[in-house]
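>>> Fold the following, please.
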Amino acid sequence: MSQPARNPAKPRAFEAIVSHVETRVLSGELRIGDRLPGERELVTQFQVGRSSVREAMRVLESNGLIASRPGDPRGALVLSPSPAPLGKMITRLTHSSASSLVDLLIYRMTLESSANSLAAIRRSDADLEQLEQAIALMRAARAQGQAAFSEADFDFHAVVAKASGHTLLQITAAAVRQSIEQLIAKSIEESSDDEALLARTIEHHQKVFAAIQTQDAHLAEHLARSSLFEYYGHLVPAEQREALAALASFGSPESV
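Coordinates of the predicted model:
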């Protein structure tokens, strides 16, 4: 005998608020820098208690959509899209063995090679100027330690992603990059030849800049894959390294 169909569970009070705000943000009705109604107004609007409103604000803030302070009469501030929530999710998946470092590296190779090639095609003079500034900051950061250098390195890739003109690439590439660096942070700290690594990193970024400047999309794309393998390939299990190396060398100038 078949079981009677169950009615879908009714959303909890805070979930209705979260859904309402997300819909307005995604539709463009709420823009970056806009403010939500204050806590009291939301209580009245949704006919819920303060605890439900505060839980909704906590969830929305955790998802990177707003910046909120309980009781702020001005209401929560709508933020620009951030890679942080996606990065946290990817990191959790990796640590739970639902994914792996190899998966992340292949995904990052795909994202950054696409960003590099699009940047080479679409870059503006202003983008080139910002890339040169980012490389100069990397050189200056060599004497300030790994953290400062990594921040300058991240800025370079952010400019490349922006120059690609692809918003989703900007967000996902940053999230995957953060996840990989969290996953292998200890290995980076234990590197026995930091100076050589930093020098190679700057040299690589200079090559990427040159490829983007001359609008050599093919070379820019290849440089993303080959450099990621050079930096992280030794951390991959030996039985998976050969396949990763093949992907890294695909489309190299020598093979064309």
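
>>> C-alpha from now on. contacts and neighbour counts both.
Noted.

>>> Give the buried residues for the helix or strand hosting Phe14.
Under the criterion of DSSP states H and E, Phe14 resides in helix 13-27. Neighbour counts over helix 13-27 (16 or more other C-alpha atoms under 10 Å) mark Ala13, Phe14, Glu15, Ala16, Ile17, Val18, Val21, Glu22, Val25 as buried.

>>> Kindly report the same for stretch 224-233.
Residues of stretch 224-233 classed as buried by neighbour count (16+ other C-alpha under 10 Å): Ala224, Arg225, Ser226, Ser227, Leu228, Phe229, Tyr232, Gly233.

>>> How about stretch 139-157?
So stretch 139-157, judged by 16+ other C-alpha under 10 Å, has buried residues 139, 141-142, 146, 148-150, 152-157.

>>> ok, and what's touching it?
With C-alpha atoms under 8 Å, 6 or more residues apart in numbering as the test, stretch 139-157 has contacts from Leu131, Ala134, Ile135, Leu137, Met138, Glu195, Leu198, Ile202.

>>> Next, the structure of the following sequence, for comparison with the previous one:
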Amino acid sequence: MPEGHTLHRLAKLHRRRYAGSTVRVSSPQGRFATSAVDGRLFERAEAHGKHLFHVYGPDATVHVHLGLYGTFTESPHPVTQPVGQVRMRLVGPTHWTDLRGPTRCEVLTDVEVAALRARLGPDPLRRDAKPDLAWARIARSRQSIAVLLMDQTVLAGVGNVYRAEVLFRHGVHPLVPGNQLDRALWDDLWFDLTVLMRAGVKVGRIDTVRPEDLPEVTGRPPRQDRHGGEVYVYRRTGQPCLVCGTPVAAASLAGRNLYWCPTCQPA
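Down below sits the predicted model:
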């Protein structure tokens, strides 16, 4: 599932291509009612966590959650015939966008958008984020920090990669209960997430390895993985830790895989 930086990157792209323009919105697949937004002014695009919002004005916002299989494809004019199951097609002055396979694609009223966002935790990529709200939930929870970081009602936008990597970078074992976390450490985790995720928005991939541990410095081979990016522990089960050489450990928690270094992140 795409992590928050991907949705913010899409919002930035769609603002640049469509904001301030009248657009045509259709559903070649026929599974999305477009009459409320077709032919209207595209005001702006924004993201909150893993949710994307196309705002068309009072009481008309298209909400998209990509889920596991949703994808956007972006193309310049001329517009061609749909290929495959296109849930939503957005056509602007110079470009067009197709959306396939999302978990959610729906038109919401302002009240419904506000209610949805009220259920989400603070997003490290939003300027209006309030990390104290996340800390309040974490500090009183007996759940592990690994579970809490992935709970979108606690913190919005963090997925499995950022979770594994930010915990490694700060030497935190993933099973430490939230109520045993120090406030200063939480502040460091939040700040690091904002830095890492902003970099992800900029370059379009997740890189978490510090300069001194990069392949060109250490002489190790670059990472070969379809997810791209240089990481410390994510999907590196059994491989040597880039810092201490200990084999990276893995386990399953709440249906998702955990990755950590037993030496750098002691229990």
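
>>> quick one: TM-score?
Remark: TM-score between the superposed chains equals 0.26 [TM-score structural alignment, normalised by the length of structure 1]; 117 aligned residues with a C-alpha RMSD of 6.2 Å.

>>> and the buried residues of helix 13-27 of structure 1 as a markdown table, adding distance to Arg241 of structure 1?
Below are those laid out as a markdown table (distance: C-alpha to C-alpha, whole Å):
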| residue | distance to Arg241 of structure 1 |
| --- | --- |
| Ala13 | 49 |
| Phe14 | 47 |
| Glu15 | 44 |
| Ala16 | 47 |
| Ile17 | 47 |
| Val18 | 43 |
| Val21 | 45 |
| Glu22 | 41 |
| Val25 | 43 |
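
>>> So which of the contacts of stretch 139-157 of structure 1 belong to helices?
Applying DSSP state H to the contacts of stretch 139-157 of structure 1, the entries found in helices are Leu131, Ala134, Ile135, Leu137, Met138, Glu195, Leu198, Ile202.

>>> Please check these and keep the buried ones.
Applying a neighbour-count criterion of 16+ other C-alpha under 10 Å, the buried members of those are Leu131, Ala134, Ile135, Leu137, Met138, Leu198, Ile202.

>>> hmm, back to that, tell me which two of the buried residues of helix 13-27 of structure 1 sit farthest apart.
Spatially, the most separated pair among the buried residues of helix 13-27 of structure 1 is Ala13 and Val25, at 19.0 Å (C-alpha to C-alpha).

>>> Any buried residues in the helix or strand following the helix holding Phe14 of structure 1, and which?
Using DSSP H and E, the helix or strand that directly follows helix 13-27 of structure 1 along the chain is helix 39-46. Buried residues in helix 39-46 of structure 1, counted by 16+ other C-alpha under 10 Å: Glu39, Leu42, Val43.

>>> so what does the biggest helix by length in structure 1 touch, helix or strand wise?
For structure 1, the helix with the greatest residue count under DSSP H is helix 101-122. Other elements packing on helix 101-122 of structure 1 under the criterion 3 or more C-alpha pairs under 8 Å, 6 or more residues apart in numbering; DSSP states H and E are helix 146-163, helix 167-183, helix 194-213, helix 217-232, helix 238-249.

>>> Buried deepest among those helices, which one?
Each of those was given a mean neighbour count from mean count of other C-alpha atoms under 10 Å, and the largest, a mean of 21, is that of helix 217-232.

>>> Report the angle between the helix holding Phe14 of structure 1 and helix 39-46.
When axes from the mean of the first three to the mean of the last three C-alpha atoms, to 10 degrees is applied, the directions of helix 13-27 of structure 1 and helix 39-46 differ by 100 degrees.

>>> still on that earlier bit, in the buried ones among the ones in helices among the contacts of stretch 139-157 of structure 1, find the pair that's most separated.
Longest distance between any two of these is 17.2 Å, between Leu131 and Leu198; criterion C-alpha to C-alpha.

>>> For the stretch 51-200 of structure 2, which segments are assigned as helices?
Under the criterion DSSP state H, counting those that start in this stretch, helices of the stretch 51-200 of structure 2 are mapped to 110-118, 131-139, 145-150, 160-169, 183-203.

>>> tilt between the fourth one and helix 183-203?
Read it as helix 160-169 of structure 2. Here helix 160-169 of structure 2 runs at an angle of 130 degrees relative to helix 183-203 (the same axes, to 10 degrees).

>>> which parts of helix 160-169 of structure 2 are buried?
In terms of neighbour count (16+ other C-alpha under 10 Å), helix 160-169 of structure 2 has its buried residues at Asn160, Val161, Tyr162, Arg163, Ala164, Glu165, Val166, Leu167, Phe168, Arg169.

>>> Between these, which sits nearest Leu148 of structure 2?
Proximity of the buried residues of helix 160-169 of structure 2 to Leu148 of structure 2 (C-alpha to C-alpha) peaks at Arg163, which lies at 9.6 Å.
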